[in-house]
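*Asks:* Provide a 3D model corresponding to the input given below.
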Amino acid sequence: MNDRKLIRVEVDPNLCVGSGMCVNFNPDLFQIQPDGHAAYVGRKLDEMAALDAAELCPVSAINLIYEEQQ
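*Replies:* Now for the predicted structure:
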């Protein structure tokens, strides 16, 4: 059983190349920002969608941050 609590989703701007895979996968949660990098913009945390987007990211720029990781 997974007892970790997701507290945020981050897109590392140093890794993100703006491929848009995350945005194409879920435009309600991810958007390309003016600087060309993606950002998680969802009002609620959607762990499953964020995990799926992280797996699709060609440069592994999407990180899920859990409470136990702080």
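*Asks:* going by C-alpha atoms from here, please, whenever you check contacts or count neighbours.
*Replies:* OK.
*Asks:* secondary structure element for M48, which one?
*Replies:* Assigned by DSSP states H and E, M48 falls within helix 47-56.
*Asks:* list the buried residues in that helix.
*Replies:* Using 16 or more other C-alpha atoms under 10 Å as the burial criterion, the residues of helix 47-56 that qualify are 50, 53-54, 56.
*Asks:* another for comparison:
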Amino acid sequence: MRKTFLTIALCACGLFAFAAGAIVTTSCGKQVSTVDQTAFETFGDWYDYMGDLNEALCGTRGGEMRYQEK
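*Replies:* The predicted structure follows:
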């Protein structure tokens, strides 16, 4: 019973995350599917997240990134 509930909860979360997401192309050309801007309380939080994402994938916080909502 507990496993069934957890499985359903994870599937529901996954569907929500997929529906409210964005595709980001980093400054080095890698694409990643992630949450959209509305998942953050402020623009600054979202901007910091985008920098973190670019740094994790490309090694730098700067550069031109493209953002497209799903």
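*Asks:* superposing both, give me the TM-score.
*Replies:* Once superposed, chain against chain, the TM-score is 0.30 (TM-score structural alignment, normalised by the length of structure 1); 35 aligned residues with a C-alpha RMSD of 3.8 Å.
*Asks:* export the buried residues of helix 47-56 of structure 1 to a markdown table and tack on distance to R8 of structure 1?
*Replies:* Formatted as a markdown table, those follow (distance: C-alpha to C-alpha, whole Å):
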| residue | distance to R8 of structure 1 |
| --- | --- |
| A50 | 10 |
| A53 | 14 |
| A54 | 13 |
| L56 | 18 |
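*Asks:* which among these gets closest to Y40 of structure 1?
*Replies:* Ranked by distance to Y40 of structure 1 (C-alpha to C-alpha), the buried residues of helix 47-56 of structure 1 are led by A50 at 8.7 Å.
*Asks:* I'd say that closest one and L64 touch.
*Replies:* Yes. The pair A50 of structure 1 / L64 is scored as a contact, 7.3 Å apart, by C-alpha atoms under 8 Å.
*Asks:* joint contacts of those two?
*Replies:* V9 (C-alpha atoms under 8 Å, 6 or more residues apart in numbering).
*Asks:* tell me which helix or strand comes right after the helix or strand encompassing G51 of structure 2.
*Replies:* In this structure, G51 of structure 2 is located in helix 43-58 according to DSSP H and E. Where DSSP H and E defines the elements, the next helix or strand beyond helix 43-58 of structure 2 is strand 66-69.
*Asks:* and that next one, what other elements does it pack with?
*Replies:* Here strand 66-69 of structure 2 touches strand 21-25, going by 3 or more C-alpha pairs under 8 Å, 6 or more residues apart in numbering; DSSP states H and E.
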